[in-house]
Every structure is written in structure tokens, then in C-alpha cells.
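Asker: Need coordinates for the following:
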Amino acid sequence: MRKLSTNSVATSIAKLQRRSILALEGRDTYTFLQGAITNNVKMLEEDQQSAHANHSCIRKLFYSAFLNPQGRTMSDALMFPVPKPDLPSVLVEVDSDIVEDLVKFLKRFKLRSKFSMQDVSKDWSVYQIWGPDAEQALNLQDISKAGGIIAQDHRAPFMGWRVLIPSQANVSITTQAEISEVSSDEYKAHRMLCGVAEGASELVHGASLPLEACIDYMHGVDFHKGCYIGQELTARTHFTGLIRKRIMPVVLTHPNSSAPDTRHVDPSWDLDFSKYSTDVRLVTENQSQSSDKPRRARSAGKFLGGVHNVGLALLRLEQAEQTFDPNAGKMLIIESEDGASLQLHASRPDWWPPKELDRNS
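Answerer: Coordinates of the predicted model:
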């Protein structure tokens, strides 16, 4: 098994409780979205036509983000076209914590556009299934009959499949009885191991930059489409190559412990991360062992959150890479209120483009 592998060892399914669904429908739906999101809606239109022609429940996952006029992330979003023959119709999945604020924000730009926007979260249940047998285990026939939607989550390798099921439908998502439902925390840990940020707690509402959140790496930004809200900062940052920070997966250990050999979750870790500072510091091994730590140690980024022994952190690439060499004597740490510290073992996900091809690293 290669070091820091992102591949799962078992097939799992989780119901995601903190996701909301917005339904956009009307003749100007695609026109409005084209000017409001970072990705190109042409794929959505083509997918709707294909789904209507084939009567299939399979969709192409459309990933994008809503930005404010200053170019900061309002929300990440997963979108699914509804196969109606003569009326554009799209389901937009977002974080439940910001759905009300997002709707208010979007209505400012709706103006005279001919489409409706409703929160239909109560009508849908959202699931994620992942693992080596996830695709074979999907109950395509029953999901299709129930009016469900299935899309492969291509934000990162091994992420699995997103499944939307009508809330009132009594249908099994898998054909294999041995695949049991796990908690949403297990999905969160799996997602963090893959290096995928999601929701307002990790993509801070009105503050995060889409390229620092790797939304471009996850096929969520089209740099050749027309103008959209917040485009200027995003385009300028991309074409000038000034991305110095990225969200990276981290594995947590106690200071000076050896780096973990794999990226399997350790359920025995049950930490209250709210007691730890979000400030990630780059220190030497001597500093980490000293009780008289310098108060102005160099900041390397922000810890965004974690579950068990894994998490995500927005890190300065230059400083994070200093810790990749075990002989360099550098480490990343966060500290708790009582002075205890944890070491963060950051890694560059293998699905990122090679450094020699990534002009922004």
C-alpha cells in the first residue's frame, strides 16, 4: 500500500444531513446560472438533453461555486439537471447552513429573469456511496423508477457517487445487503482524506478564495467562459499565477510521532477541535519540545476542521513543503487552550496536477 493512499478499503454509504436542495426552473435558468457561477453551464444543458432522451437516472456531476462581487466564495455547489423536454430545470445542492443567505444573495441579481427558485430540501435525501464496489452496488433500476439521480463524484479520485432520492420513496440505494449505512462523520473523514473541502465551515462564506480551495483542480472553474459574478479576481489570480496557499489534507499525530503509513481513519481519536487554535505554525522539532515557545512563530496557514485523526488545512505551499522532508526537522502544529499541541502531517494529493505543469504552485 502506497504511503498516504486515498483508496478506501470497504464500500460504505452515508446519508448527508446538512445538505439542502434548491430547485431552479424556467426559461432563463441557464442564462442566470451562466452569469452567477464559476463553471460553464453548457455541460448542464447537454446533460439535461441526454437524460431526457435516454430516460436515465445517471448524470454528469456538475461542480461549481457562487462568488460575491469581490471574488470570495459564497457557496460551493453540486448541480443536477432535471430531464424536462421544454423547460430548463436544475437542482442545486448546497450547505444547509448558508442556504438562506445564498438565496437572498442570488435574488439581488435575479432582476427580471424568468425562472423560479425554491428550497425543496424536504423533498430530497442526499447520500454518498464510495469504496471499491460502489459502482457495482448501485441499485440503478429502483433508483430510476423512484425518480432518483446518480452522479459520479469526480471532484477527486475515490470520492464515489452522489445519490439524490425523493424523500417519500421507499427504495434501497444498493443491491448488496452487506453494505450498511455509516454516519456522516465517516463520509467527512473520507472526503478529507481525499483532500476535498465542502460546505461553509471549510469554504468560509464570503471569505474563501475558490482557487485556494482547489475548486479549479476539481473541475469547478472555467477560465474561458464569459463574465460572471466575482470573475475578475479569480481570473487575475489564475493568469498571474499568484496562488500561494491551497487547502490540503492533513493527518494528525502527537508531536514528533512518526508520520502515518496510510490514510486510514483512526476512530480512537475523539478530539474536540473547537478547543484548538485554527492557526497552524511552522516550527522546528526543538521548538515543539520546548516549554518556552516563541509567541510569534511563523504562521503557515489555518486549520479548517477535522474528524478523528484527519482534517483539512489551508496552508502556504512553500512552508508545507518544508515538512515533506523528514530530515529537515520542520513540523506543522496547532495548539489547544491548555497548551497541548498536535502535529499536522500535510500531503500534496496525488490528483493535483504535477508541479512542473502547475504554474501556480
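Asker: When you work out contacts or count neighbours from here on, use the C-alpha atoms and nothing else.
Answerer: OK.
Asker: Residue 171: what's it in contact with?
Answerer: Residue 171 makes contact with 142-143, 146, according to CA atoms under 8 Å, 6 or more residues apart in numbering.
Asker: Now render those residues as JSON lines, adding distance to residue 222.
Answerer: Output for the contacts of residue 171, formatted as JSON lines (distance: CA to CA, whole Å):
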{"residue": "142", "distance to residue 222": "35"}
{"residue": "143", "distance to residue 222": "31"}
{"residue": "146", "distance to residue 222": "33"}
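Asker: Looking at the residues you listed, which is nearest residue 323?
Answerer: Checking these against residue 323 by CA to CA gives residue 143 as the nearest, at 46.2 Å.
Asker: quick one: the strands in the stretch 101-250 of the chain?
Answerer: For the stretch 101-250 of the chain, the strands defined by DSSP state E, counting those that start in this stretch occupy 116-119, 124-130, 149-152, 161-166, 181-182, 245-253.
Asker: Would you reformat these as a markdown table and include distance to residue 239 and mean neighbour count?
Answerer: Converted to a markdown table, the strands of the stretch 101-250 of the chain look like this (distance: least, CA to CA, whole Å; neighbours: other CA atoms under 10 Å):
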| stretch | distance to residue 239 | mean neighbour count |
| --- | --- | --- |
| strand 116-119 | 34 | 15 |
| strand 124-130 | 34 | 22 |
| strand 149-152 | 30 | 21 |
| strand 161-166 | 32 | 22 |
| strand 181-182 | 42 | 14 |
| strand 245-253 | 16 | 25 |
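Asker: Let me have these in CSV, adding distance to residue 110 as columns.
Answerer: Converted to CSV, the strands of the stretch 101-250 of the chain look like this (distance: least, CA to CA, whole Å):
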stretch, distance to residue 110
strand 116-119, 10
strand 124-130, 25
strand 149-152, 27
strand 161-166, 27
strand 181-182, 39
strand 245-253, 32
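Asker: of all those, which lies closest to residue 101?
Answerer: With CA to CA as the criterion, residue 101 lies closest to strand 116-119 of the strands of the stretch 101-250 of the chain, at 12.1 Å.
Asker: Cross the contacts of residue 171 against helices and list the overlap.
Answerer: 142-143 (DSSP state H).
Asker: Sequence B follows; please return its structure for comparison with A:
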Amino acid sequence: MRRASTTVKFITTGCEFRPIRARNISTESQLSKRPFTDFSLARLHSKSLLRLSGSDVYPFLQGILTNDVQILEHGASSLYTQLLNIKGRVLCDLILYNDTKEAGNVLVEVDSSQTDLLIKTFKKYKIRKKVKIENETNNLASYAAFGCFNEQPETDVSSIAMYRDPRIPQLGWRILSSQPVSHELDSHAQEEDAYRQHRYKLGVGEGPEEHIPEKSLPLECNSFLLHGVSFSKGCFIGQELTSRSHHTGVIRKRIMPVTYSSAKSLKAQSEVKLCATDKSAGTVRCGVNGYGLALLRVNDVLKNGAAIYTTDSNGDTLELSTNRPNWWPEGVGVL
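Answerer: Below is the predicted model:
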């Protein structure tokens, strides 16, 4: 008799494997409802949406993306994944949604600056597969509802689709709305920077400014911890290097949250150094209103609360602080 899969997963730390227990994430049916006014809501102008349709959509995506798209095919509403190049470097962050109106169709959310790149790459690998690619950016808008991650937004707004963010519960919900009704949501939506700040506090990166295309490695972007990579699904583009890094357990650098004086401006790609030794500890990614992200050497910056600094946009010294995100599973970032 075939045994059910175990709930024990192995997560790579900086130097070794440590077993962890899979986390329980509440299903939508278990969540209480709260009105939209209790949530922070932001329209994500930086996101575009593509619609993929046709009989080969799921096998096409399964063969090129890092996550197991069969999860989506078998009923999940949303899925986080990445598209890598052949060297195992990140090209795009994606969230896939099962279309609630057209069964078998998949909506793909991508950073707006990468829409043309994604369409071109999809067409490159589509070959003879029966997949139709349509740009729905002018027809659909994406929103993030966050701040009450144990509850589900309740709304009487028609013609919207609501999805739990597939990464971690603290990120809340994604809402897809047709443009004709989006003004009903826009009436109490915040600026997108409010959502960026929320992500930065959590230490979650996304998009080409934070996951540098063709340079960033998916495991350094915490994609596995964010449920965006499957090592049991079979082949995907860039799998060899990603699997080798995972199974050797050597993930020395990770995207981590940083805080700094809100009166200062964080400079992207500036070097982060240890105050005690001036040794390089990583590089800054982005920041807004005193919160940001940096790619840091985990052991170095978490050792005895090591002090770190960088240079701001004026070239002046800027002190930073960081912490181990509380959503990281047990065994990750523990010295």
C-alpha cells in the first residue's frame, strides 16, 4: 500500500539541512469575514495580467515554471511561482490564478515592466502547444487587501474575484476586478507604497527591482520558503542549479527586511557592511519610508545582533537594522 506523503520537510539553512514541520495555513472556509473597511487596500498599478487559455495550458506551465502547476489544475485558487532562465537565475515572479469565470483558463500576474518579456518567453516555449496568450491589463486590475490575515474580506461588490495570497497568510488577499467596477474599490484604496512597506516589514520581495532578473537566485529570494518552488514535480527551466543548491543545503544569503531612518533615502544596489569589521554583508534592494529589503549573509548579520550600515543616496553613512522574519520556518536563520 502506498504511504501518504509525510508532513516533514527539509529546509536549507546557511550550512546544513534541518527538518521542519509543515505549517498549517487556514483554508478560506475556516476564516471569519470582516468588512473591507477593516483592511488596508491598495491598487497594484505595477502589476499586469495575462490570460492563458487552451487545452495545453496546465502542461505548458508545468514544464517551464518552478512550482507544481498540477496543484492549480486540481483545484487550488492561486499559486506562487517563478520563471527562471536556463542558468537557474530568476526572470520573473508570477502569481497564477484559476479564472473563476472560464474553467481551464489561468490568469498570470506579473510586474508590468516585464509583460512583454513574459509574453515573448511564453511564445518561445509554446511551440505547437494549444495555448492562447492574451494581455488583460486593460480589462483587469489587481489589488492587495492586507492587515487582517486571519480573516477574509467581505464585500457586496460584484464582478470581482478574491484569492488568498499563496505565499504567506500575512500578505493577505489578492483581488482581481474588472475595470468598470474598480472605482468602487478605489474609493478607499491606499497608495501602492503602503503595500510595499507592508511587504518590506515582512521581508518578502517581488518584482525586478527586488529580484534582479538574470542575477538573483530563487532560493536566495526565499522562493522555496514562500511556497514557490517544488522539488518533486519533475523538470523545469533552470532546475539543475536550483536543485543542487537546495540539496547541498548551502544558502548563505537571503532577502531580509531592513529598517533605517525614514528621513533618509535608501540607495538601491548599495553595499551593506558590518560596522565591526567593514566586511561586506550584502547589498540593498529597495526601501520606502524607513523600511526596505536587502540581500544579506544570514549568519553574519544575525550573529549577536551584528550592527550593519550602508550609504544613502547622498553618499552618507546610513545605519541599518535587520531581523529574522517570524514566518521563516523553524531551523532557517537559527545560529
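Asker: For residue 84 of structure 1, find the nearest of the strands of the stretch 101-250 of structure 1.
Answerer: The minimum distance between residue 84 of structure 1 and the strands of the stretch 101-250 of structure 1 falls on strand 149-152, with 13.8 Å, by CA to CA.
Asker: Aligned counterpart of residue 120 of structure 1 in structure 2, please.
Answerer: For residue 120 of structure 1, the aligned position in structure 2 is residue 136, judged by TM-score structural alignment.
Asker: I'd assumed residue 106 was in contact with that match.
Answerer: No: counting by CA atoms under 8 Å, residue 136 of structure 2 sits too far from residue 106 to count as a contact (11.5 Å).
Asker: higher neighbour count, the two?
Answerer: With neighbours defined as other CA atoms under 10 Å, residue 136 of structure 2 and residue 106 compare such that residue 106 has more, 26 against 17.
Asker: for that one, what are its contacts?
Answerer: 51-53, 57, 96-99.
Asker: Run through the residues that contact the match of residue 120 of structure 1.
Answerer: By CA under 8 Å, 6+ apart, the residues touching residue 136 of structure 2 are 48-51.
Asker: If we use 6 Å, what do you get?
Answerer: 49-50 (CA atoms under 6 Å, 6 or more residues apart in numbering).
Asker: now swap in residue 307 of structure 1 and tell me
Answerer: Listed by CA under 6 Å, 6+ apart, the contact set of residue 307 of structure 1 reads residue 189.
Asker: any idea how far the equivalent of it over in structure 2 lies from residue 299 of structure 2?
Answerer: Pairing criterion TM-score structural alignment: the partner of residue 307 of structure 1 within structure 2 is identified as residue 288. Separation of residue 288 of structure 2 from residue 299 of structure 2 (CA to CA, to the nearest Å) stands at 25 Å.
Asker: And residue 214 of structure 2, by the same measure?
Answerer: Distance from residue 214 of structure 2 to residue 299 of structure 2, counting by CA to CA: 25 Å.
Asker: Then residue 162 of structure 2?
Answerer: Applying CA to CA, the value for residue 162 of structure 2 to residue 299 of structure 2 is 39 Å.
Asker: For the residue nearest the centre of structure 2, which non-adjacent residue is closest in space?
Answerer: Nearest to the geometric centre of structure 2 sits residue 206, at 4.9 Å (CA atoms, centre = their mean). Spatial nearest neighbour of residue 206 of structure 2, chain neighbours left out: residue 93 (6.3 Å); criterion: CA to CA, 6 or more residues apart in numbering.
Asker: Can you tell me the SS state at that neighbour?
Answerer: Under DSSP: H, G, I helix; E, B strand; the rest coil, residue 93 of structure 2 falls in the strand class.
Asker: That one matches what in structure 1?
Answerer: By TM-score structural alignment, residue 93 of structure 2 lines up with residue 76 in structure 1.
Asker: That match and residue 65 touch, don't they?
Answerer: Yes: counting by CA atoms under 6 Å, residue 65 is a contact partner of residue 76 of structure 1 at 4.2 Å.
Asker: The two: who's more crowded?
Answerer: residue 76 (26 against 20).
Asker: Could you check how far that one is from residue 289 of structure 1?
Answerer: Note on residue 76 of structure 1: its distance to residue 289 of structure 1, by CA to CA, is 40 Å.
Asker: Over to residue 238 of structure 1?
Answerer: Residue 238 of structure 1 is 40 Å from residue 289 of structure 1, by CA to CA.
Asker: cool, and residue 195 of structure 1?
Answerer: Residue 195 of structure 1 sits 29 Å away from residue 289 of structure 1, going by CA to CA.
Asker: Of the two, which one has the most company?
Answerer: residue 195 (29 against 11).
Asker: which one in structure 2 is aligned with the more buried one?
Answerer: Residue 195 of structure 1 maps onto residue 203 in structure 2, by TM-score structural alignment.
Asker: what do you get for residue 163 of structure 1?
Answerer: Mapped onto structure 2 by TM-score structural alignment, residue 163 of structure 1 lines up with residue 175.
Asker: what sits against its match?
Answerer: So residue 175 of structure 2 contacts 142-143, 161-162 (CA under 6 Å, 6+ apart).
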